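> Turn this into a model:
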Amino acid sequence: MFATGLRCFRCGRVQPFTPSAYLCPHCGAADDDPGILDVLYDYDAIAPAFEQGREKQRPDLFRFLPLLPVNAVGPVLPAGGTPLVAAPRLAQRLGLAQLYLKDETRNPTRCLKDRATAVGVTMALEQGYRTLYCASAGNAAISLAGFCAHLGLACQVFVPHAVSTTRLRWLQRYRAIIHISDGDYDQAYAEAEAAGQEQGWYSRNCACNPFLVEGKKTVALEIGEQLHWQVPDMVVAPVGDGCTLGAIGKGFRELRRLGLADRLPRLLGVQAETVQPVVSRYHGVKVGADRGPTAAASIDVKKPRNYLRLRAELDASSGSMLAVSDAEMEEARCLLACEAGLVAELTSAASLAALFQLARQESLQGKTAVLVITGGRNDGDS
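Next up, the predicted model:
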């Protein structure tokens, strides 16, 4: 393993790498911005090992083992290795030279979060845990439940009161132990952390476990490889806590650090108009906390905990944040189906909706963009 340390996004302190670490011991779970940690690596030592690892041509995310905080390939479901699909009809609509869809619906439980789960479960096994937990509006919970079922591990999931019946049925099929909160995702998260810490379970919450983001960053590593190290002009993804797009930014920075990319793509994050805490904070605009519901459950996060990580990556890439309406997402979801042949959940369609919004603000002529299709669970209210 090439991980060397952990740096806090809040205070900047660096501590030695320890696989059991969660939050910064100095900052803790501060209400405004918790002490989220970032895994540091010895990139000089990784460079030759990274080349050797890729030559082995593993199809899953463990092909990038030198850039992961685990000792060995875990006995988990094969996450990653998803296709990058060209969407020429949508590109023409937008005026783009090229548009690609990173199709994360091809993962074991049909969502990008399987990448984080694969790393999290591997780390839990390396430390001897047999029970894992998470808080989720659905996708992360289903991901964890599926991976735990595969290995016979206990799975404790905490879901908001409004979780869809379809997603509950999936959790029941996987035999997860389900805790339904009386409140929203933020309350479910608080209940999960309280129970997890009391019981000594392993956390699969990306908002506090710094190692899960390392799994998500492999999306960027794969995009770089699939485009033969020709970095796209922009990468667009939906934002809830901020973990996914923050992870993608880190992945591209690592490619540049390893000499495989000569620049960074512009990162564009997307939230729902009615739940846009990151958009409002990023642009310095005060938005009321309660602006109504959104059907995009996976980004219905009113208290994002990974803002500092995401902000750092947006700044490094000259990126930005946009908000789109549920109606725009629904229209984009229909276009993904009828012009690209891809069935995506509403949250995933937010990326395409944002690109159409951006095209109305500036010319995209001659540019290349990648949309990260984070999930494909089509349960009518996702």
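
> going forward, measure contacts between C-alpha atoms and count neighbours the same way
OK.

> G292: what's it in contact with?
Neighbouring residues of G292 by C-alpha atoms under 8 Å, 6 or more residues apart in numbering: T274, V275.

> Can you tell me how far the residue nearest in space to the middle of the chain is from V270?
By C-alpha atoms, centre = their mean, the chain has its centre lying nearest to T244, at 2.5 Å. To V270, T244 is 11 Å away according to C-alpha to C-alpha, to the nearest Å.

> which neighbours do those two share?
Common neighbours of T244 and V270, counting by C-alpha under 8 Å, 6+ apart, are A237.

> Can you verify A323 is assigned to a helix?
No. Applying DSSP: H, G, I helix; E, B strand; the rest coil, one finds A323 to be strand, outside a helix.

> My guess is it contacts A353. True?
No. Shown here, A323 and A353 do not form a contact pair, counting by C-alpha atoms under 8 Å, at 9.2 Å.

> S317 against P265, yeah?
Yes. Using C-alpha under 8 Å, S317 is in contact with P265, at 6.3 Å.

> which of the two has more neighbours?
P265 (23 against 19; other C-alpha atoms under 10 Å).

> Just to check, the more buried one is in contact with V236?
No. Using C-alpha under 8 Å, P265 is not in contact with V236; the gap is 9.7 Å.

> Next, count neighbours for the closest residue to G366 other than its chain neighbours.
Leaving aside its chain neighbours, G366 sits nearest to A97 (4.5 Å; criterion: C-alpha to C-alpha, 6 or more residues apart in numbering). When neighbours are defined as other C-alpha under 10 Å, A97 has 14 of them.

> The structure of the following sequence is requested for comparison with the preceding one:
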Amino acid sequence: MSDEAIAVRTAYQDPTFTYRYRPELLPEPGGRIDMWRYSRLLPGCDRDPVYPLPVGGTPLRPVPGLREATGAGDLWLKDETTGPTRSNKDRATALVIDIGMRSGATAVTTSSTGNAAIATAVGAAAAGIDAVIFVPEDCRPGKVAHMVAAGAQVFRVREGYRAAFELSRAAAARFGWIDRNTGANPLTIEAKKTVALEVWEQLGRRAPDVAVAPVGDGPTLVGLAKGFRELLACGAIAALPRMIGVQAAACAPLAHRWHGTAAPPLDPAATSADGIAVTVPSIGEWTLDEVRTAGGSFVTVTEPEIDAAVRDLRDLAQVPSEPAGAAAFAGYRSALAMGLVSPDESAVVLVTGSDLSTPPAPGTAPGAAHTISADLDVVAAVMRDRSVAARGGVTGS
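Prediction:
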């Protein structure tokens, strides 16, 4: 392991996943690209995966229409809207559930503003285990409908996202459920780093000059950065790409810290990019340090800029992105205008998810949604009458 990688792991007290970095850990050229292709750089993946859904291998699009519109001739979109639930959350869900299934787990929990919860509900249903989801009360109804249709028990928490996160973590600890919470379970970072490994292969085994990612809690950018750091440690690339983190102007705590500016009152409800509207990022310090290590920066984007990015991705690239997924492209345009990125540099923009406007038909065992205050005893009481309790997933109160 490189000295730099050791320093990062030590700083974040993350001794769990240690690799002896060398070229042999990377796959030979050729063959199908998916997440499991990088098993030698994934923990617990020395055997064939048991997770039943396909994951990874999403396209890297050259997007000539967007290149013409921006004047950037080496712009690429990493399009994560093509997976089972059309978001990059499928990767973390797959690795967490795969390893959990090997240990005999029967239930998984997470907190989310939407996409991670949908991925968890769908992944759990496919794997034959229960999903217990915690979302803020104002989570978009269409997203809640997806979770319920997949069979999840969904708890809408009145106190908001942070309370939902803490309640999910407490429930996992108390009831023995798999904890899939992004930023809390390090497997989520390991899975998300495979985006960088795929980009490296899809660009002909080279890194871009710049990588642009939306930032809410931080793991999407941290995973991307970690993947490139591990490529560097394996001797596969000569330098790290600059990381540009993008936040919605209405809720940009890390961008304001980065630039040393006073943040206005953070208002998650004031942005359509709900997937990155996080007031207290779970791994904010780590995210800032990854951007610093890579020589990058942060930008913020307004609602009109996000709306324009959604339209241009749809009309010029045929990529149906939701607002949070389009934020990175809006941020790329802002970075160009600010001189943070040159139009002749190679740049990969991560489109993290698509808008799931129509919920699927309910499965054989549809779930239910419950609106509660942040009280673990209330969760236990509700779940006693549900299938998870019948399986022994909940004990006591």
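
> re earlier: SS state for the corresponding residue of the second structure for the residue nearest to G366 of the first structure?
The alignment partner of A97 of the first structure in the second structure, by TM-score structural alignment, is G73. Following three-state DSSP, the label given to G73 of the second structure is coil.

> looking at it, G73 of the second structure is touching R67, isn't it?
Yes. In terms of C-alpha under 8 Å, G73 of the second structure counts as a neighbour of R67; the distance is 5.4 Å.

> how far away is G288 of the first structure from L264 of the first structure?
G288 of the first structure sits 33 Å away from L264 of the first structure, going by C-alpha to C-alpha.

> Counting neighbours, go ahead and name the busier of those two.
Ranked by neighbour count (other C-alpha under 10 Å), G288 of the first structure and L264 place L264 first, with 23 against 12.

> give me every residue that touches the counterpart of the more buried one in the second structure.
Aligned counterpart of L264 of the first structure in the second structure: L240 (TM-score structural alignment). For L240 of the second structure, the contacting residues are A207, D209, F228, R229, L232, A294, by C-alpha under 8 Å, 6+ apart.

> Tell me where the stretch 251-382 of the first structure has strands.
Ranges of strands in the stretch 251-382 of the first structure, per DSSP state E, counting those that start in this stretch, are 266-272, 320-324, 368-373.

> my hunch is that R156 of the second structure is in a strand, does that hold up?
Yes. Applying three-state DSSP, one finds R156 of the second structure inside a strand.

> so it makes contact with R140?
No. Here R156 of the second structure does not reach R140: they are 10.6 Å apart, not a contact under C-alpha under 8 Å.

> For the two, indicate the residue with more neighbours.
Higher neighbour count among R156 of the second structure and R140: R156, with 24 against 13, using other C-alpha under 10 Å.

> Please pull up the equivalent of R140 of the second structure in the first structure.
Alignment note: R140 of the second structure maps to S164 in the first structure; criterion TM-score structural alignment.

> Also A273 of the second structure?
Aligned partner of A273 of the second structure by TM-score structural alignment: A296.

> Tell me how many other residues crowd that match.
Residues lying near A296 of the first structure (other C-alpha under 10 Å) number 24.

> Also the one 5 residues further on?
Neighbouring residues of V301 of the first structure were enumerated by other C-alpha under 10 Å; the total is 22.

> residues contacting it?
By C-alpha under 8 Å, 6+ apart, the neighbours of V301 of the first structure are Y185, D186, G240, D241, V275.

> Show me the subset of the residues you listed that the second structure keeps too.
Retained in the second structure by both residues aligned by TM-score structural alignment, their matches' C-alpha atoms under 8 Å are the following of the contacts of V301 of the first structure: Y185, G240, D241, V275.

> any idea how far L221 of the first structure lies from R281 of the first structure?
29 Å.

> Name the residue in these two with the higher neighbour count.
L221 (22 against 14).

> Skipping its backbone neighbours, what lies nearest the aligned partner of the more buried one in the second structure in space?
Under the alignment (TM-score structural alignment), L221 of the first structure maps onto L197 of the second structure. Spatial nearest neighbour of L197 of the second structure, excluding adjacent residues (C-alpha to C-alpha, 6+ apart): G227 at 6.1 Å.

> Aligned to that neighbour, what sits in the first structure?
G227 of the second structure maps onto G251 in the first structure, with residues paired by TM-score structural alignment.

> Would you confirm that its match contacts T218?
Yes. Under the criterion of C-alpha under 8 Å, G251 of the first structure makes contact with T218 at 6.4 Å.

> Looking at the contacts of V301 of the first structure, which is nearest F17 of the first structure?
The nearest member of the contacts of V301 of the first structure to F17 of the first structure, counting by C-alpha to C-alpha, is D241 at 23.8 Å.

> if I line the two up, what does that closest one land on in the second structure?
So, by TM-score structural alignment, D241 of the first structure is matched to D217.

> Next: N209 of the first structure.
In the second structure, the residue paired with N209 of the first structure is N185, using TM-score structural alignment.

> Check T109 of the first structure too.
Using TM-score structural alignment as the criterion, T109 of the first structure maps onto T85 of the second structure.

> residues near the aligned partner of L288 of the second structure in the first structure, how many?
The equivalent of L288 of the second structure in the first structure is R311 (alignment by TM-score structural alignment). For R311 of the first structure, the neighbour count with other C-alpha under 10 Å is 20.

> quick one: contacts for R311 of the first structure?
So R311 of the first structure contacts G246, Y282 (C-alpha under 8 Å, 6+ apart).

> Identify the residues contacting the closest residue in space to A238 of the second structure that isn't next to it in sequence.
With sequence-adjacent residues excluded and distances taken as C-alpha to C-alpha, 6+ apart, A238 of the second structure is closest to L232, at 6.4 Å. Contacts of L232 of the second structure were listed using C-alpha under 8 Å, 6+ apart, and they are A238, A239, L240.

> Disregarding flanking residues, what is the spatial nearest neighbour of the second one?
Once its chain neighbours are removed from consideration, A239 of the second structure has its nearest residue in L232; the separation is 6.6 Å (C-alpha to C-alpha, 6+ apart).
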